[in-house]
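Q: Sequence below, structure please.
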Amino acid sequence: METNHYFYVLHCKDDTYYGGYTTDPARRLKEHNNGTGAKYTRLPSRLPAEMIHIEKFASRSEATKAEYAFKKLTRKQKILYLSKKHP
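A: Prediction:
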């Protein structure tokens, strides 16, 4: 069975962005909003979070590289990246 690998971006209630990796975007969003996802999204001030971007990759390595690259961007660069992906 083929596994899909995804890099995703959440827009949090406090107007911040969180990038992550998953094989199941719906499950992962639910985990974040239940407070059982990443430490970053456990703060009540960041919830609820909305998944605003998803990219599918052939391998975990590619998806986690995209996640890492996104996390290194400044907020301004993240906004530009997201605007190019969502015209």
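Q: going forward, measure contacts and count neighbours with C-alpha atoms only.
A: OK.
Q: Can you list the buried residues in stretch 75-87?
A: Along stretch 75-87, these residues count as buried under the neighbour rule (16 or more other C-alpha atoms under 10 Å): Lys78.
Q: I would like the residues contacting that stretch, please.
A: With C-alpha atoms under 8 Å, 6 or more residues apart in numbering as the contact definition, stretch 75-87 has outside contacts at His53, Phe70.
Q: Next, the second sequence, to be compared with the first:
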Amino acid sequence: MNPTGQPAVYILASQRHGTLYIGVTSNLIQRSWVHREEIIEGFSQRYGTHLLVYFELHATMQAAITREKQIKKWHRAWKVRLIEAENPNWDDLWPAITGESSGG
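A: Purely as a prediction, here's the structure:
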């Protein structure tokens, strides 16, 4: 898996069952880092959505944007089910996409 340069839809959370942020990007590692480090003022900084709990890679940016819009319209319970189907413990997936250990 190489999420750099591949369109992706992602969900960040403040904690398990916490505040959710849904976004789309062409560079999942860079975009996740920007959220984690609060480089840009905004939603993630305000609500602490730093945990990457779900992502999907797509072949095209248009496909990713379409999927992001679809998920954003969903009821919260559907979003939670989507996350928990792939990540039942709401683990931070940052180490999985970067190869870093979960401790750092």
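Q: The counterpart of Tyr8 of structure 1 in structure 2 sits in which helix or strand?
A: Taking TM-score structural alignment, the alignment pairs Tyr8 of structure 1 with Tyr10 from structure 2. Secondary structure from DSSP states H and E places Tyr10 of structure 2 in strand 4-13.
Q: rewinding a little: ok, the nearest residue to the match of Tyr8 of structure 1 once chain neighbours are set aside - contacts?
A: Distances taken as C-alpha to C-alpha, 6 or more residues apart in numbering put Phe55 closest to Tyr10 of structure 2, at 4.1 Å, once the chain neighbours are dropped. Taking C-alpha under 8 Å, 6+ apart, we find Phe55 of structure 2 in contact with Ala8, Val9, Tyr10, Ile11.
Q: What of Met61 of structure 2?
A: Pro7, Ala8, Thr25, Ser26.
Q: Let me have the contacts of Phe55 of structure 2 in a markdown table, adding neighbour count and distance to Lys73 of structure 2 as columns.
A: Below are the contacts of Phe55 of structure 2 laid out as a markdown table (neighbours: other C-alpha atoms under 10 Å; distance: C-alpha to C-alpha, whole Å):
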| residue | neighbour count | distance to Lys73 of structure 2 |
| --- | --- | --- |
| Ala8 | 25 | 17 |
| Val9 | 24 | 14 |
| Tyr10 | 21 | 15 |
| Ile11 | 23 | 14 |
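Q: Pick out whichever of these sits closest to Tyr21 of structure 2.
A: Ile11 (5.5 Å; C-alpha to C-alpha).
Q: Give me the distance between the closest one and Leu52 of structure 2.
A: 6 Å (C-alpha to C-alpha, to the nearest Å).
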